[in-house]
Every structure is written in structure tokens, then in C-alpha cells.
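Undergrad: Build the 3D model from these lines:
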Amino acid sequence: MRFLTYSLILVVFASTIGLGWLVDTLYQHNAEPEQDVSKVRLFEQFGDNLAQTLAQLANKQAFIHQWTGNHDYQLSLKALDKLVMPPLLVEQFRQQQHLLLTTDSQLSYYALLPDDKVLVLKAPLRLFESQGNATDIFYTLLFYGLLLSFFLIWAYPLLRQLSRLKRAAQSFGDGELTQRIVPSKISYISAIEQEFNHMAQRIADLIADVKLLSSAVSHDLRTPLARIQFGLDTLAEEDDPQLIKEYQEKISDNVEQMTALVETLLNYARLEQTMLTIEREPLALLALLKKLAQQYSTEQVNIMIKATRYQPELTVLGDSQYLSMLFSNLIKNAINYGQGQVIIELSHQQGQVIIMVHDNGNGVPKQQQLDIFKPFVRGNHAANSGYGIGLAFAKRVVQWHHGELSVGDSNILSGAAFRVILPINRG
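TA: As a prediction, the model looks like this:
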């Protein structure tokens, strides 16, 4: 959203101040104040009539004195030889008997009277300027046209991105759960697009989990229920106290197994709700991994950490409790499926920290590498039994921290390599 804010401020500044300055400069260089031709002709005709009137008056100065102060026009008499004009202009004036000159501030009319006196009539130029002339209208329209163009150029990518987001949301709502948006590097709403993708992924995962939970409940609960039913039927027909006690213990074991499974289901169902209350803080990964390695190392299990001298400075923004549980699950998984050798590799590239957990087991078959992160999916060579929740929980924690979790073949040991990618804390 920062890019959207900064670009909007830039466009407003450039369009209002920059375009205003540009159009004003063009106007000053190319547009001259236009004069109303009809008003100028009337002024010239008025000067001719005034010259004819003065030519017939004996006391011209009295008329001029009476004129002064009562009109916007200034009237005066000057001797021909007192005029400050180039000789060629004076000669032209003698031939034409009148002359109209324009300066920056006024319009002057000169008329030659019979006694070589010159009638000078002056008026402010503002009286002859056109109001709302075509040039002013043109430059006004030019400014608003450029202003509108700037905003359209800026708004077009935003409108296109919003339209794409709307179509993606509609498709997702129609059931296309694989619908995602590929954010552009210069997108105004890249943060919103990324959040949409995260939301879509969470919803798709939840729907997939519901299907898996339904399958797990029908499969894992049906077996102990059948055993309990069989035990109850047998108890009803058994008279031997010793056998009755054995059947009761088996029933009790099955009930405990069902209780453990139901508790596991409830804990997993609470994960999404728990996500809302996680506390994020800067966390040093190397120190956390060393602590976990020391905790799970035994005489039968050797855990080694590989990191360069720059890795102690790497931190991520996350919840220490859940990140500890994430790496604990990966380490325990490597111990359960391995042969006692675990290597944790820590590195970073392009603003991301990469944690690899290697084991020396039999690895994960290609066809199971995607399904292994689903709940209640268990590997084929587990050292101990479980419900297949550990890796599903790890996947959820990584997603909460906007990271990635994948599995492949280890290039160091003979088994699997779980790869965790998390964004580096820049704060």
C-alpha cells in the first residue's frame, strides 16, 4: 500500500504544480492579450470625431481642461515638433494625418490638426482586451485535459488490478479453489493480492482438511468402535471372571484410543483459531536450533548443525513457541524415520532464511511428498505409531509465518530433506 500512497502523492504534486507551471509558461510565451477589434475601431473613430471638433474650436485648451479628470481617456495637445518619434514615423504621421500606437499599458491615438498641433488621446489597454478570449479557453482546456490524462494514466493499472482481483474472488466463490493472483512487482495493491492468496490457500486447506478429517474419523474411529461392540457382545455371553476382566481391559484400551484420537482431532481443529492469537517477535534461529538439537540428542541420535559465521545474525518475526514446535516436529520426524543421523543446515538468500533438516533414513517416495503434509497421512516406515498430525501442524505454522515447507531427497545423507523457507526480519 505504500507504493499506492506514494504514487498518488507524486501524481497529485506533478499534475497540479508541474502541469500548472508548464501551461502557465506556455501561455506567457505564446499568448498575447487579444484586443477587441470593434472597441479599437470605435476608439479610433471617436478620436477622429474629437479631432474634427477641436479643429473648429477657437479655445482648444479650455475644452481640454474641462475634459481632464472626467473620463478614462486622457486628452492633450502637443506641438508636432515636440513629439518623440522616429523621423520615418513622423513622416508617415504627416501623410496619414492620424496614427494609432500601442504600448504595454495603453492605446494612443494621434491626430494632426490644421495649426500643426497634435491631438493626443490615450486610454488604458485593459479597456480593449477581450474577456474570455479563445486563447484563454484553449489553455484552460489544455490544463484540465493534461490533468485528466495524468490521472487516467495513473489510475488505469489500479483499475485493471482491482478488476483482476474481483474476477479472482468471483471465481474462488464459484468453487475454483485453485484460483490465485500473480502479484506484479509494480502493483499498487500487491499487499492485498498477497493477502488474498494467503486467504484462498487457508480456505482451500481447511476444506481439504474437512475431507481428510471425515475420512480419518470414519476409518480410525470405526475400528475401536467395532472392537468395543465385539467386546460387549462377548461379555454378555462370558461367565469366566478372568476372561471378563481381560475383555474389560481391552474395551478400556479401545476407549482410551478413541479418546486420544478425538483429542487429537480437537487440537488440530483449534489450530486455525489459535493462529489469531500468536505473538510475533524477532527470533534468532541459530540459538533456537542449537537448543532443540541439544534437547533431542542422545547416545543413539547424533544431531549436527551446519551454519556459516554470518548465520547467528539471522532473525525471523514469529511466535517462539510455535516455531519451536515446528522444528521439534521436523527433528522428531527425522529421528523416527532415520537411522540416528540428523543434520540441520541453516543458510539465507534474497531476503529469506532456509532451514534444511536431513536424515539418513529411506527418504520419502516421490508420490507421497505432497500428501505427507496432510493430516492423518503417515509414512510407511515409522518407528512409532501416531495419527499423522505432526507434519500437518508444521505446514500450518509455516503458512502462518508466510513461509514455505517442502520435502525432497537429501544431498548430504541418504534419507529425506525437509526444507523450511521463512522471510528474514528486516526490523
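
Undergrad: going forward, measure contacts between C-alpha atoms and count neighbours the same way
TA: Noted.

Undergrad: Could you give the separation of stretch 17-33 from the chain centroid?
TA: Relative to the mean C-alpha coordinate of its chain, stretch 17-33 is positioned 35 Å out (Cα atoms, centre = their mean, to the nearest Å).

Undergrad: Show me what the helix of greatest length in the chain is packed up against.
TA: Ranked by number of residues, the top helix in the chain under DSSP state H is helix 134-173. With contacts taken as 3 or more Cα pairs under 8 Å, 6 or more residues apart in numbering; DSSP states H and E, helix 134-173 sits against helix 2-13, helix 19-30.

Undergrad: just so I know, which of the ones you listed lies nearest A55?
TA: Comparing these by their distance to A55 (Cα to Cα), the top pick is helix 19-30, with 42.7 Å.

Undergrad: what angle separates that closest one from helix 2-13?
TA: Angle, helix 19-30 to helix 2-13, by axes from the mean of the first three to the mean of the last three Cα atoms, to 10 degrees: 30 degrees.

Undergrad: another one to check against the first:
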Amino acid sequence: MKKLTFSLILIVIFSIIGLGWVLDNLFSQYQSHNKYDELKPYKELGTILAKTLNQQTNIEEFINDWQTQNVVEVTLLNLNAFPLPESLQKKFYQGEPLTLESENSIFIHFILPKKDKILIVTLPAQTKKHDNNLLKLAFTAIFYIAILLILFIWLYPLIKHLRQLRKTAKAFGEGKLEKRIPINSTSYITDIEVEFNKMAQRIETLVSDNKLLGNAVSHDLRTPLARLRFGIEALEETTNPQLRDKYQKHISKDIDEMEKLVAVLLNYARLEQAMVTIEKRDINLNNLISDCINTKISSDITIQWLKSEPAIIIGDINYLTMLFNNLLSNAQQYSNKTISVDIKQTKTEISVIVADDGPGIIKEKRHEILKPFTRGDNTLNKHGYGIGLAIVARIALWHDAILKIDDSKQLGGAEFSITFKKH
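TA: Model (predicted):
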């Protein structure tokens, strides 16, 4: 919106002040070049008439005859009754016409040196102003047309992008959740387009997650519910104390399993809330990862980890602890014997790499397993609901970190890397 506001102010200032200044200068130049061109015929006529009268003896009689036969009004004035500034006297006394103007008339003066008189040719002011009025009207029309043209040139891209926004929003509202607005750096509403795309991505993710949640609930609850119903029916039909105790234990186990699933659903739902508060501060990844590894020590799995030089990022320690605990738990679940944890740094980035010697993840499944309640192909005998890596992906997104899944060249299994920006 800043770009839109700034460009609007700039275009208005340029249109009004810039165009006004240009047209004003053009009009002034035209006036200076053509100031008295329209009076040239009258000046030539007056010059001839003045030379003629200067040789006549009875000029008053000539003037009277002229007035009765011609439209142009001429009068005589004594030279001593027409004082002039010194700057005008020299040229006027040498025979150059002198033009003076009032609101209603234009007066062209010619000197009669032999008669000590001045011949005055009087013209209506309309003679000069008619052309000026047309010129002013033409320049005014050019001014407003140019402003409209400039505003149209400015508005066209804006209207184009707004129509694109409307078209995309309409398609998105009709259920085409994959629709996005192409981002152009020259757009006036780039901020709005970027925010729309973020909103659309967020909604698409939520809708997709809700579908997955619904499928997971219907699938993972169906089995314990069926066992629970069977156990209750069997419990009602038997009077054997040992069998009743056995059925009660099975029912209790099924209820515990459902409670765990509901707890997992609630935890993931909390992560999906829009009002999650991220309290970021400086975090030493070496210390954080060491604490996480200490909670995962097992006699069956070896975790290879050597502290590197200080690796400081800015983030929320609680959520990052959850992220690395989930990564390590996932590696432990699928690893055969060994897990490696390493930190690599560049001038601008810090990467945490967690690898295992398990079966790995095929490329076609790497994107899918980051969705909630989605598990890989090698999970038949593995406990879990497929939510851990979805939590990892979501927390990484909150910290502007890049999550990448690859094959481990060292251990042969899966390799997860989380890359943070250095601050």
C-alpha cells in the first residue's frame, strides 16, 4: 500500500504542477513571439496614414473625411500633451509606432513631427484578445486531457491487478484452493497480493489438514471402538470373574488408546491456531540439542553427536525443543542401530542435520509424510499416529527455517536437515 500511496501522490503532483508549468511556459513563449502580430496590418496602415498627414496642410478635414468613410477610428493629439518616459521617447520620435492597451481598446500612436501632433488609431480590445481566448481554451483542454491520460496510464495497471485479484478470489471462493496471484514487483498492490497468497496457502493447508484429521479420526478410532463394543457385549454375557477381569483390561486399554489419539489431535489443533505466540530469543543450538539427546538415550540406539562451535539463532526455545525431540524420536523409531546429529554453518545459515541408518524414505513420499496423520511405507509394526513430522514442518515454518528430506550418504537411511538464517 505504501507504493500505491506514494505513486498516487507523485502522479498527482506531476500532473498538476508539472503540466501546468509546461503549458504556462508554452503559452508565454507563444505570447512573446506573437505579441502584436495581429496588429501588424493596422500598424502598416497607420504608418502610411501618418506619413500622408505629415505632408497635408488641412489634416483636421482629412481626419473628418476618414471617420465618415472608414470603420477604424483615428484621432489627433498635440505632441506636448503626450508625455513619455525617456526609454520610449527615442524610438517613438524616430517613427516607431507605440501601442498602448486598456481593458476595452488598443491605441496605436504615430508621430507627425512636422505638425507636432500624434495620430492615434483606436481598435477594440477584441481584436487581440479573441485569438488569446482561443489559445487559452486550447491549452486548458490540453491540460485536462493530459491529466486524464496520465491518470489512465497510472490506473490501468492498478485496475488490471485488481481484476486479477477479484478473479482469483472468486475462483478461490468457488473451491479452487490452489489458485494464487502471480506476484509482479511493479504492481501497486504487491503487499495485498502477497498477503492474499499467504492467506490462501493457510486456508488450503487448514482444509487439507481437516480432511486428514477427519480421515485419521474415522480410521484410527474405528478399530478401538469396535473392540470396545465387542468387549462390553462380552462383559455383559459372562459371569466368569477371570474373563470379566480380562475384558475390563481390554476395554481400559482401548479407552487409553482413544484418549491418546484425542490428545494428539488436540495438540496438533493447538499448533494450528492462528494466535500462537512465538517468544523469540537467542538460542545456542549446541546446548538445546544436547538437552534433547540426553532425553533420548537408549541402550539399543547409538546417537553420534559432537558439539561444534557456538551456533546461535533466534527462536522460541519451547517449540524448537519440540521440533528436535520429534526429529530424534522419528529417527529412533526407524533407525536400526545408529543416529547422527551434526551442525553445519555458513556465513548466513545454520543447518541441523539428523540422519539414521533405517530404511530411508522414497522421494515420492517425502512431501506426503510432512502432512498430519500420514505415515511412510515401513510403519506396519511402528507405534504412532503420523503427527511428529507435521509438527516439525509447522514449527520450522514459524521460524522461517527450511526443512529438507534426503538420503544419508553416511548411514544410508533418511536424513532431515533444518536450515535457519543467521542473525
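
Undergrad: just the strands in the stretch 151-300 of the first structure please.
TA: Taking DSSP state E, counting those that start in this stretch as the test, the strands found in the stretch 151-300 of the first structure are 281-284.

Undergrad: what range in the second structure matches stretch 361-369 of the first structure?
TA: Aligned by TM-score structural alignment, stretch 361-369 of the first structure falls on residues 358-366 of the second structure.

Undergrad: Report the buried residues of the matching stretch.
TA: Within stretch 358-366 of the second structure, the residues scored as buried using 16 or more other Cα atoms under 10 Å are 358, 360-361, 366.

Undergrad: Make a markdown table from those and add distance to I402 of the second structure and secondary structure to it.
TA: Formatted as a markdown table, those follow (distance: Cα to Cα, whole Å; DSSP: H, G, I helix; E, B strand; the rest coil):
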| residue | distance to I402 of the second structure | secondary structure |
| --- | --- | --- |
| G358 | 23 | coil |
| G360 | 20 | coil |
| I361 | 18 | coil |
| R366 | 14 | helix |
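
Undergrad: Please render these as a markdown table that adds distance to I317 of the second structure to the earlier fields.
TA: Converted to a markdown table, those look like this (distance: Cα to Cα, whole Å):
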| residue | distance to I317 of the second structure |
| --- | --- |
| G358 | 29 |
| G360 | 29 |
| I361 | 28 |
| R366 | 26 |
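
Undergrad: Show me which of the residues you listed is closest to I312 of the second structure.
TA: Checking those one by one against I312 of the second structure (Cα to Cα), the nearest turns out to be R366, at 28.5 Å.

Undergrad: any idea how far the closest residue to that closest one other than its chain neighbours lies from Y30 of the second structure?
TA: Nearest in space to R366 of the second structure, with sequence neighbours left out and distances taken as Cα to Cα, 6 or more residues apart in numbering, is I405 at 6.5 Å. For I405 of the second structure, the distance to Y30 of the second structure (Cα to Cα, to the nearest Å) stands at 74 Å.

Undergrad: Neighbour count for those two, which is higher?
TA: I405 (20 against 13; other Cα atoms under 10 Å).

Undergrad: Identify the residue of the first structure aligned to the more buried one.
TA: In the first structure, I405 of the second structure lands on V407 (TM-score structural alignment).

Undergrad: So that match: helix, strand or coil?
TA: The assignment at V407 of the first structure comes out as strand when based on DSSP: H, G, I helix; E, B strand; the rest coil.

Undergrad: so it touches A417, yeah?
TA: Yes. Counting by Cα atoms under 8 Å, A417 is a contact partner of V407 of the first structure at 5.7 Å.

Undergrad: what residues are up against the residue nearest in space to the middle of the first structure?
TA: Of all residues in the first structure, the one closest to the mean position by Cα atoms, centre = their mean is I189, 3.0 Å from it. When contacts are counted by Cα atoms under 8 Å, 6 or more residues apart in numbering, I189 of the first structure touches 1, 4, 158, 161.

Undergrad: Show me just the buried residues among those.
TA: Buried, going by 16+ other Cα under 10 Å: 4, 158, 161, out of the contacts of I189 of the first structure.

Undergrad: Skip the chain neighbours and tell me the closest residue to the second one.
TA: Spatial nearest neighbour of L158 of the first structure, chain neighbours left out: Y188 (6.3 Å); criterion: Cα to Cα, 6+ apart.

Undergrad: Distance of the one you found relative to L89 of the first structure?
TA: 67 Å.

Undergrad: swap in L177 of the first structure?
TA: To L89 of the first structure, L177 of the first structure is 89 Å away according to Cα to Cα.

Undergrad: So those two - more neighbours on which side?
TA: More crowded of L177 of the first structure and L89, by other Cα under 10 Å: L177, with 17 against 12.

Undergrad: Skipping adjacent residues, who's closest to that one in space?
TA: Once flanking residues are discounted, L177 of the first structure sits nearest to A204: 5.9 Å by Cα to Cα, 6+ apart.

Undergrad: corresponding residue for the one you found in the second structure?
TA: Taking TM-score structural alignment, A204 of the first structure has E204 as its aligned residue in the second structure.

Undergrad: My guess is its match contacts K176. True?
TA: No. Look at E204 of the second structure against K176 with Cα under 8 Å: they stay out of range, at 9.4 Å.

Undergrad: neighbour-wise, which of those two wins?
TA: Comparing E204 of the second structure with K176 by other Cα under 10 Å, the one with more neighbours is E204, at 18 against 13.
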